[in-house]
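[1] Got a predicted structure here, sequence first:
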Amino acid sequence: MGPQAVRFGILGCSSVARRRSIPALLAQPGAALAAVASRDPEKAKAIAAELGCAATGYDELLTRDDVDAVYLPLPTALHVPWGLKVLAAGKHLLLEKPSATSADGARQLVRAAADRGLVLRENFTFPHHAQHATVARLLAEGRLGQLRSFSGAFCFPPLPATDIRYDAALGGGSLLDAGVYPIRAAQLLLGDDLTVAGSSLRVDGRTGVDVAGHALLVSAAGVLADVKFGFEHTYGASYTLWGSTARLTVDRAFTPPATWQPVLRIEEQDHTEEHVLPAGDQWSAAIASFTTAVAAGHHAGHPAEAAGLRSMVRTMELVEDVMRAATRVAA
């Protein structure tokens, strides 16, 4: 822990926090873990003892003087109410994705962060992996010729019946949980100026949540984008960019292990090549980027932060458009 380390409180001891975010945070020289909060006091005490920090309740966490920033991995439907409380308490906020269940909720968070002069980040970690910057560079250099289409997918097998992603009241459903990944990848590579041309959702009659879906989008430059998502499939996380002279595919695009060496496959009419890239820990990179912004005195109105927040809000606008346009079929 360095002298200027950002002191974190964890609001909600979720699986993703325990498996991914907390280890990444503990490994960061620019970060320190001050306290963890859980609805279950005994759970908080056990985790705090394991991690060497304080155990608190949700509200108490927000009053602690030794907490500069809060990481919030609660269910999606709780992001806005608790996120607004975090920001009102004067704490920087690293919010697990997606930011909200609606575009209006995302806008509320942005306004609150801007009013208080705080850093607000949505914890999409995959854009922090260097493989996507390499893809963007190849696109800009014209390696694929004129880009014609983007196709992205994030799917995985069914979850336990008790999983919160089957609970509509908590913001469940595959669009909010998985579909936001290829949508955000399309934004990253094609720009935020996307429109939804059509969509379909498979809806579970028992839970009322979508368990799979497919959407067609179009960029301002006329590039066609299709995204697929769901949790009733074998695992897959990839995207393909198809240009006038070549096609590029990225596998393990969204959740590569820290030891994974990405392979970019480029196919032409009579030639195929593979670029093996260095491994990268996107979780660690995301935490490092957030702590660097806080330490530098950034806030929601800073140009770099504002651009990210515009994309965050735009993601939720596109999610709402997918929902409105959807033809729904029974799962």
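    That came in fine, so what should we check first? Numbers count the residues shown, from 1 in each chain.

[2] From now on I want contacts and neighbour counts done on CA atoms only, so please keep to that.
    OK.

[3] can you map out the helices along the chain?
    15-16, 22-26, 41-51, 58-61, 79-88, 103-116, 130-140, 174, 180-190, 282-295, 303-325 (DSSP state H).

[4] which one of these lies closest to Val263?
    Closest to Val263 of the helices of the chain is helix 130-140 (C-alpha to C-alpha; 8.7 Å).

[5] show me what contacts the most centrally placed residue in the chain?
    Centroid-nearest residue in the chain, with C-alpha atoms, centre = their mean: Phe124, separated by 2.5 Å. Contact analysis of Phe124 by C-alpha atoms under 8 Å, 6 or more residues apart in numbering lists 96-98, 286.

[6] Among these, which pair sits farthest apart?
    Top of the distance list for the contacts of Phe124 (C-alpha to C-alpha): Pro98 and Ala286, 15.0 Å.

[7] The structure to be compared is supplied as follows:
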Amino acid sequence: MNARVRPLRLGALATSSIARRRTLPTAVGMPEVELVAVAGRSVDRARRFAGQFGCEAEPDCAALLRRPDVEAVYISTPTSLHHVWADRALRAGKHVLVEKPLGVDADEARRLCSLAGERGLVLRENFMFLHHPQHAFAEDLVRRGRIGTPSAFRASFCIPPMPAEDIRYAPGLGGGALLDVGVYPLRAAALLLGRGSRVAGATLRVRASDGLDLSGQALLVSPSGVLAQVTFGFEHAYASSYTLWGDKGRLSVTRAFTPPPAHRPELVLVEQDHEERFTLLASDQLRTCLQDFTAAVRGGARGEESAEADLREEAIALMECVDDIRARAVRVAVDDRP
């Protein structure tokens, strides 16, 4: 009988909303994870988190990183601080799961990925949707030729306006629609079309007062010549979907990025005179993401030829695309909102 693998001893850096609502409740319910400690800017808030999730509270994030019993950290600080704390965690010898994206630009992503590779540590973004089986199912349909030769891709992730005090409206904290929701359809394009798409054009609607991007679109060209359009923003009724067209059919994923754990996905394949709907089993993509992170830490296969190296390259490629969109975008100034 195999010995039971001990749980991954995890520390949480930051007392964010997503940590409180989603990540930590899932983590503490998993036998693969033991939440050891939490730390943030407010000691009182860290203590409330500790009481809620049954762990210890540290006076600050640096103290948490000094703990020898913390093997890995989950970082959910504002985006502008992802690089700062991921860098410190890696230098402290901790594996890192950080909320997406890795940093605010490709340079930050490159530096973190290089450091993780040098130190043989796992560094992953918390892109939960990549761990949902509906996307592997979609890839398999395309691979089997059900839509023929792909020629066009369209993806959207849009949400309604948020309260004015939301940190995603704070430019100094890495706010803006491109870094928050835009990275999802861009990452989906890389998943379905391959890494290395070129930016052919982009537009951003920005706040007149400070230039913060509220929404946008980008046109991409994949390495194989597929044309892609991605739409994102904080100014829309909710949308979370993608569609891939080919010369024989059109495949749509209707709840692509944030399906609830109990949701049974429905993929729609439309051919010339035929429509087929595939209803899949429900899946908790966050739980699977955490399981995969734990397995990567325990597996130890983190050399330059490993899957971890490939994931690091994908993270860098995403941020290179973000930088290119920023550089090429036509900006349309709009009245401040909210």
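    Sure, I can see it. If you're wondering where the values come from, they're calculated on a predicted model, not measured in any experiment.

[8] now for the residue nearest to the centre of structure 1: what does it line up with in structure 2?
    In structure 2, the residue matched to Phe124 of structure 1 (TM-score structural alignment) is Phe127.

[9] which part of structure 2 lines up with stretch 80-98 of structure 1?
    The aligned range for stretch 80-98 of structure 1 is 83-101, by TM-score structural alignment.

[10] Give the buried residues for that stretch.
    83, 85-87, 89-90, 92-101 (16 or more other C-alpha atoms under 10 Å).

[11] go on, stretch 317-325 of structure 2?
    317-325.

[12] got the residues you listed as JSON lines, with distance to Ser241 of structure 2 columns?
    Formatted as JSON lines, those follow (distance: C-alpha to C-alpha, whole Å):
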{"residue": "Ala317", "distance to Ser241 of structure 2": "22"}
{"residue": "Leu318", "distance to Ser241 of structure 2": "19"}
{"residue": "Met319", "distance to Ser241 of structure 2": "21"}
{"residue": "Glu320", "distance to Ser241 of structure 2": "23"}
{"residue": "Cys321", "distance to Ser241 of structure 2": "20"}
{"residue": "Val322", "distance to Ser241 of structure 2": "20"}
{"residue": "Asp323", "distance to Ser241 of structure 2": "23"}
{"residue": "Asp324", "distance to Ser241 of structure 2": "23"}
{"residue": "Ile325", "distance to Ser241 of structure 2": "21"}
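
[13] from those, which single one is nearest Gly40 of structure 2?
    For the buried residues of stretch 317-325 of structure 2, the nearest to Gly40 of structure 2 is Met319 (26.4 Å; C-alpha to C-alpha).

[14] Contact partners for the closest one?
    Counting by C-alpha under 8 Å, 6+ apart, the residues that Met319 of structure 2 touches are 101, 104-106, 109.

[15] Can you tell me what it aligns to in structure 1?
    Counting by TM-score structural alignment, Met319 of structure 2 corresponds to Met316 in structure 1.

[16] what does Leu193 of structure 2 give?
    By TM-score structural alignment, Leu193 of structure 2 lines up with Leu190 in structure 1.

[17] Pretty sure its match sits against Gly222.
    No: Leu190 of structure 1 lies out of contact with Gly222 (C-alpha atoms under 8 Å); the separation is 9.8 Å.

[18] Comparing those two, which shows the higher neighbour count?
    A count of neighbours by other C-alpha atoms under 10 Å puts Leu190 above the other of Leu190 of structure 1 and Gly222, at 22 against 13.

[19] And for that one, nearest residue in space, chain neighbours not counted?
    Ser219 (6.5 Å; C-alpha to C-alpha, 6 or more residues apart in numbering).
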